[in-house]
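In: here are the coordinates; sequence isn't available:
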């Protein structure tokens, strides 16, 4: 049955006019306040470091740091290692920081991979232990480690300092690397397996390059935590001195300018580590 001509004419679509755009005034004062707050925080962090660097060039007739400017000199940089005990304490700190960082990253990487990728019954307990270690006060950690070493009759020294630093760095390393691992796409592993890669080849060519910035970041954090620790180290050091412990003891009689010089060197070393970490993160492929 045919319809009448023109009866099936299509109805033109009804268009709804777009809602008018609401022009919200820009809050310039909020942006200015945010910028000012940011620069205040940066200044709060950097001003003490700048003061330390500046006064490392100050002349001090009595060989003790003073806030009275006596004149510019590079004498203390030429004699930065003139105090034997201070130099030995610095080398102790560098050795312990380097060793504990390597051990903590080696132990923390498999833990972070397991906690970030797999589900297992003890995972909630593992999470609790990691974050409890991060939140635990340093006094509690130091006292518990001291009790542990005394119970095992372990003599206090560089070995106990190393073990203690690995113990409290490990949780931070796991947290940093786990954050990187959690963002990885598991389809990359499956694609590598489909192409015939073994689990070790997949880790070496796929997973490791992607988590490398996390490893550098975790290592830099662990190194910084180790080299400036005072409380935990003071519990387990015994007769040995690290750089922070030496400085802590010297405060009572006056700090020699070499402390500012060596602290400046440590700060510059931290800048180098931060630059290397930023370079690795920039050259590394971004997370999917």
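Out: Sure, I can see it. A quick note: this is a predicted structure, and the numbers were derived from the prediction, not measured.
In: switch to C-alpha atoms for all contacts and neighbour counts from now on
Out: Noted.
In: ok, then the element right after the strand or helix carrying residue 249?
Out: Using DSSP states H and E, residue 249 falls within helix 243-250. Next helix or strand after helix 243-250 toward the C-terminus (DSSP H and E): helix 257-283.
In: another structure for you, compare them:
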């Protein structure tokens, strides 16, 4: 009797072509946007030659610089705060005494990843309104911090599960205090995951639009919100230039997070 060859999805007919079509559909618009950011023509879709003109225009625009400064400040504050909270939360979930409620707490922390962002933005706006908080920049820092916590927590929590508790128990057997244990054993092992989570949190905060649109006030406009305001008058070369800069920054930080995660895997 002839043996039946086991089915593998990689040998599905047409899978390669279908995958290539999906990738083209997803990334071709990004490529077009980047290419036309270097177009010297004022008309977005008419190519007349290579130029850095629109990047210079963006750099000279005071409103764009102010919006970019707001985005960077908010992202930095949200990254530091969310990373500290996420690291403490991951340690509490994986090394703490919490038992029955661990799954509930984990689900609550991951809620921003599940709930549509528009709902999170609306509820955040309602929450600040009920408290009478109308400081746009400060409100954005709080909102971005809360939204970024799951992105910073997941890599740290996964790393804690992978490393186990053998080394920490060995340090306790050698009479190490909890602070010395964290400083000399736990933190060095967690550092790649912490930095990877921080990079992801920074990218999420820098690129966020819906929460920033709902919560921001006068003088606290972020760069994605400013770009949205520009696009209401039509797509211009300046929009392409700003979008290209945001895309490149995001790619750099995401690549850094992936490299840190790969380094963690190699170290194991």
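Out: Thanks, I have it. For clarity, every value in this text was computed on a predicted model and none was experimentally measured.
In: which other helices and strands contact the helix holding residue 249 of the first structure?
Out: In terms of contacts (3 or more C-alpha pairs under 8 Å, 6 or more residues apart in numbering; DSSP states H and E), helix 243-250 of the first structure is packed against helix 84-117.
In: ranges for the strands of the stretch 1-150 of the second structure?
Out: Counting by DSSP state E, counting those that start in this stretch, one finds no strands in the stretch 1-150 of the second structure.
In: How far off centre is stretch 182-200 of the first structure?
Out: Offset of stretch 182-200 of the first structure from its chain centre (C-alpha atoms, centre = their mean, to the nearest Å): 28 Å.
In: Pull up the distance across it, start to finish.
Out: In stretch 182-200 of the first structure, first residue to last residue: 19 Å (C-alpha to C-alpha, to the nearest Å).
In: Quick check: chain neighbours aside, which residue is closest to residue 179 of the first structure?
Out: Excluding its sequence neighbours, the residue lying closest to residue 179 of the first structure (C-alpha to C-alpha, 6 or more residues apart in numbering) is residue 116, at 7.6 Å.
In: List the contacts of the alignment partner in the second structure of the one you found.
Out: If you follow residue 116 of the first structure across to the second structure using TM-score structural alignment, you land on residue 94. By C-alpha atoms under 8 Å, 6 or more residues apart in numbering, the contact list for residue 94 of the second structure reads 157, 160-161.
In: Write the PyMOL selection for whichever of these are buried.
Out: Selecting the buried subset of the contacts of residue 94 of the second structure in PyMOL, with 16 or more other C-alpha atoms under 10 Å as the burial test, is done by:
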select buried, resi 157+160
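In: Reformat the contacts of residue 94 of the second structure as JSON lines; add distance to residue 23 of the second structure.
Out: As requested, these are exported to JSON lines (distance: C-alpha to C-alpha, whole Å):
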{"residue": "157", "distance to residue 23 of the second structure": "31"}
{"residue": "160", "distance to residue 23 of the second structure": "34"}
{"residue": "161", "distance to residue 23 of the second structure": "33"}
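In: Can you pick out the ones from the contacts of residue 94 of the second structure that are in strands?
Out: Among the contacts of residue 94 of the second structure, no member falls in strands (criterion: DSSP state E).
In: just to revisit the earlier point, so where is the helix holding residue 249 of the first structure in the second structure?
Out: Mapped onto the second structure using TM-score structural alignment, helix 243-250 of the first structure spans residues 223-230.
In: quick one: buried residues of that stretch?
Out: 223-227.
In: thinking again about what came up before, among the contacts of residue 94 of the second structure, pick out the one closest to residue 205 of the second structure, please.
Out: residue 157 (20.4 Å; C-alpha to C-alpha).
In: Tell me the spacing between the closest one and residue 233 of the second structure.
Out: Applying C-alpha to C-alpha to residue 157 of the second structure and residue 233 of the second structure gives a distance of 44 Å.
In: next one: residue 59 of the second structure
Out: 20 Å.
In: Repeat that for residue 84 of the second structure.
Out: 41 Å.
In: thinking again about what came up before, residues contacting the match of helix 243-250 of the first structure, please?
Out: 64, 67-68, 70-71, 207-209, 212-213, 239, 242.
In: out of residue 84 and residue 233 of the second structure, which sits in the more crowded spot?
Out: More crowded of residue 84 of the second structure and residue 233, by other C-alpha atoms under 10 Å: residue 84, with 17 against 8.
In: quick one on the thing from earlier: and the helix holding residue 249 of the first structure, how far from the second structure on average?
Out: Overlaying the second structure shows helix 243-250 of the first structure at a mean distance of 1.1 Å from the equivalent residues (mean C-alpha distance after the TM-score superposition for the first structure).
In: quick one: contacts for residue 146 of the first structure?
Out: For residue 146 of the first structure, the contact set (C-alpha under 8 Å, 6+ apart) comprises 235-236.
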